[in-house]
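[1] Next one to model:
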Amino acid sequence: MRIADLAGQRVAIWGFGREGRAAIVALRARLPQLPLTLFCSPAEVASAQALDPALLVRGEEPDAVALGAFDVVVKSPGISAYKPALLAAQGSGTRFTSGTALWFAEQPQAPVVAVTGTKGKSTTTALIAHLARSLGVRTALAGNIGLPLLELLDVQADLWAVELSSFQTGEAGPMPLGVVTSLYEEHLDWHGSRERYVADKLKLAQAARTLLVNGMQETLLEHTATHPRRVLFGMSDGWHVRDGYIRRADSRIFAVADLPVPGEHNALNACAALAALEAMGHDARSAAPALAHFHALPHRLQPLGERGGVAWINDSISTTPQATLAALASLEGRAVTVIVGGHDRGLDWSAFVQAVGDRAGLAIVAQGANGPRIAAALREAQPMGQIALVATLDEAVEQARALTPAGGVVLMSPGAPSFDQFRDYAERGRRFAGLAGFDAQTISGIEGLGVA
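    Down below sits the predicted model:
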């Protein structure tokens, strides 16, 4: 469905986050006379009317009857496609689309590399853009990473590095290359089950002519085995990490120690980015030296600096126990106090508890809604390090400051969403930075969004 196809239709926008606002602006630009209704929260009504006085704004959660009054509803990504009201309206004939789907329909020939994965997708997408630009390729960086595609509706680029969440993968149109970095449990509340999450995530494979997959994950290999043009990274015959180097087959290309972002998982993200460039016909070997100048993304193992003789690292994007374990692995050999916990989605923490049980020099501060459950599991397992339980992030930072020795690290890698205390992970990361003694605003910008 293209934007022009909405002419003469009864159209609603559902959601007034950045994606919703981008949809309103794009539809107004192309179809200025089209009547538009917006469903948003009551707190957003005034802002919506200020953005577009012609909008009919309804500050409510629409039910099936409200949605059924429209021919087409443009839905924001955070609204589950499995909501009963949505499914009922869909069954009655209402069509649902999104900013992502509209952009792909408008740009069917765009040279897109779309990246998804439970973890690593943002860093990999940003790395692709960074490396491509080092070769002089005009590259757009957009999508779930922080810039809705519809904000770049009329932009042309020689390469599109696009991050897609599991909410968006089924909305993408045909593309030259899809990349899947990893696959773990996440967003089960949106998808409804682990099986559905996996199926939704891997809808990217249906759109991608070539599919680049992490060859170190058996689950991914099993689920993508039938793709006719599957390429693997992380394996010895391609881009992989071995003995402290990023390698292309047997050739040493870049020392892992020279990567500005820590951890072997980030070295693997770099392999994914290099393999993606290569698959798109660019000289990945020539781009590799630019890895040395890549900057960590906000809230993703982001070194904030030192305060009080202690290093502080913001990994607020971490929303699964596996992500927290990856963060800890990047700090092997150092004294670490890790802050975990947040909104409770019922994820299993047993693998985390088992993995940290014999790690020396590790203290754990559990906080948030699922903090008591995590702390109880840890205490039952009797790990080597100290365990503390507090209610809030503010208290957790104070406790971590007291527990961490000089020269040690305070790592906030919650392994859980932020919604018990914060609007999103970015707000949580800024709060952590401020509590640690840093300027919370200066840490937040993602470099390179848009076209360069």
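[2] For the rest of this, base every contact and every neighbour count on C-alpha atoms.
    Noted.
[3] Next, find the distance separating the nearest residue to Ile246 once chain neighbours are set aside from Ala426.
    Leaving aside its chain neighbours, Ile246 sits nearest to Phe254 (5.1 Å; criterion: Cα to Cα, 6 or more residues apart in numbering). Using Cα to Cα, to the nearest Å, Phe254 is found at 31 Å from Ala426.
[4] who has more neighbours, those two?
    Between Phe254 and Ala426, counted using other Cα atoms under 10 Å, the more crowded position is Phe254 (22 against 18).
[5] Wasn't the more buried one part of a strand?
    Yes: judged by DSSP: H, G, I helix; E, B strand; the rest coil, Phe254 forms part of a strand.
[6] got a list of what it touches?
    Tyr245, Ile246, Arg247, Ala288, Pro289 (Cα atoms under 8 Å, 6 or more residues apart in numbering).
[7] to compare against the first, here's another:
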Amino acid sequence: MRISQLDGRRVALWGWGREGRAAYRALRAALPEQTLTLFCSHDEAADARGLGDARLLIETAASAERLGAFEFVIKSPGISPYRAEAVAAVEQGARLLGGTALWFGEHADARTVCVTGTKGKSTTTSLLAHLLRAGGHRTALAGNIGLPLLELMAPSPPPEFWAIELSSYQTGDVAAGGVRPEVAVALNVFPEHLDWHGSHARYVEDKLRLLTDARPRTAVLNANDATLAALQLPDSRVLWFGREDGWHLRGDLLYRGDAQVMDTASLPLPGRHNRGNLCAVLTAIEALGLDAAPLAAHAAGFRPLPHRLQTLGTRDGLTYVNDSISTTPHASLAALDCYAGRRIAILVGGHDRGVDWGAFADAMRRQAPLAIVTLGENGPRIHELLAPLAAQSDFRLSAARDLADAVAQARAVLAGDGVVLLSPGAPSFGPYRDYVARGRHFAELAGFDPDAISAIPGLGVA
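    Take a look at the predicted model:
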């Protein structure tokens, strides 16, 4: 889908977050005379009116009837196409698109590496850009990681490669853009975003659309993920990582086939899963036709991303770790694994999307931390699930009113020795706008400067 194809058509924007504003700027730059309609909240409407654009009509009620009056609705990623009004609008003839589709339509010749997965996709995408740049290749880092693709329409000079993170909200838009990505990387598939997708089955289907619908020229897949291992992709060359004939780990040692390449134990990649994702990055680099082995050592210079197993520092004998981006129980388990053997108080809970915490509870039967503090909307449900286990084990279970109370409880139980680990396993919605705001508040409560810990290194083109 090219932006020029929207010329003279009935076009609406739905949402006015960063993605929505980027879509507006891209459309207005290409179609300066076209009337556009924006559907947004009352608070956002005031900001949009401040643009002084007489050809931007603003409405605050995105009903099915109104949405259905448009031929194209460019929606922000957080708006589910499975909402009743969205489904009804499509039935009336509206076509829903995301900004990702528009970007791909305008960049048919771009050498793109798209990365998705329930866990680890941001670090993987950033590490990919880091290694490509270390090899002397001008590379763009954008997408769901914090910089909408539409904010990088025509960088000059253009990058040689694009490292693009895609959430399950965006994977379908790649195919809608009408362009096959050069490489698509899929790391893993766990239950996530069930409120947006409506069911786990539909989440998996949507997540995998980057592979099944977009038909990448090369698919880089995790051989240790059962869902990915079962895929049949007849239109793509498939390269596996985590398998002994490719890039894989043997303990902490990195191998390419039978050749040992390096020891990963000291790399600034917290958690074995992140060191495993180095294998995904190196496989993707090979898929681009480059020699990956000489670039592997440059992982030592990688700067970890904020809010992802981020060690903030130590105060009064306690180490504070900010894993606010953790929105699944699987992510919380991975975080606990990183600090095995330490005295840990983990803070879990947040927005309730109906995700099953059974696997987390089963893991607590085998190796529980010193303490688990529950909080948030789904905190009571998690607490109820874990209470029988706590009664039969030696881990301490408590409930907190909010994050400040949770941090205070963790401090008390650790008594000056251990790790306060924020790895909620749930979204932040409710008390916080997003995981960044939650992580910043945690940093403040721990006594650290939230501004100093929040910048994402490497965004844009370099």
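[8] Counterpart of the residue nearest to Ile246 of structure 1 over in structure 2?
    Counting by TM-score structural alignment, Phe254 of structure 1 corresponds to Met262 in structure 2.
[9] now Glu278 of structure 1
    By TM-score structural alignment, Glu278 of structure 1 lines up with Glu286.
[10] so how much does the one helix or strand that match maps to differ from structure 1 once superposed?
    Following DSSP states H and E, one finds Glu286 of structure 2 within helix 272-287. Here helix 272-287 of structure 2, set against structure 1 after superposition, deviates by a mean of 0.8 Å using mean Cα distance after the TM-score superposition for structure 1.
[11] which one in structure 1 is aligned with Thr227 of structure 2?
    By TM-score structural alignment, Thr227 of structure 2 lines up with Thr219.
[12] ok, now how distant is its match from Glu185 of structure 1?
    Thr219 of structure 1 is 12 Å from Glu185 of structure 1, by Cα to Cα.
[13] what ranges do the helices span in the stretch 251-400 of structure 2?
    272-287, 293-296, 329-338, 358-366, 379-392 (DSSP state H, counting those that start in this stretch).
[14] Point out the most buried one among the ones you listed.
    helix 272-287 (a mean of 23; mean count of other Cα atoms under 10 Å).
[15] Pull the distance from it to the chain's centre.
    The chain centre lies 17 Å from the centre of helix 272-287 of structure 2; the measure is Cα atoms, centre = their mean, to the nearest Å.
[16] Could you do stretch 192-206 of structure 1 as well?
    The answer for stretch 192-206 of structure 1 is 15 Å, by Cα atoms, centre = their mean.
[17] Of all the residues in it, which ones are buried?
    Tyr197, Val198, Ala199, Asp200, Lys201, Leu202, Lys203, Leu204, Ala205, Gln206 (16 or more other Cα atoms under 10 Å).
[18] Which neighbouring elements make contact with whichever strand or helix holds Leu221 of structure 1?
    Here Leu221 of structure 1, judged by DSSP H and E, is contained in helix 218-223. Under the contact criterion of 3 or more Cα pairs under 8 Å, 6 or more residues apart in numbering; DSSP states H and E, helix 218-223 of structure 1 touches strand 208-214.
[19] what's next to the strand it packs on, contact-wise?
    Strand 208-214 of structure 1 is contacted from outside by 174-182, 205, 220-221, 227-234, 272, 275-276, using Cα under 8 Å, 6+ apart.
[20] try 7 Å
    Applying Cα atoms under 7 Å, 6 or more residues apart in numbering, the external contacts of strand 208-214 of structure 1 come out as 174-182, 205, 229-234.
[21] And the residue nearest the centre of structure 1?
    For structure 1, the residue sitting closest to the mean C-alpha position, by Cα atoms, centre = their mean, is Ser122 at 5.3 Å.
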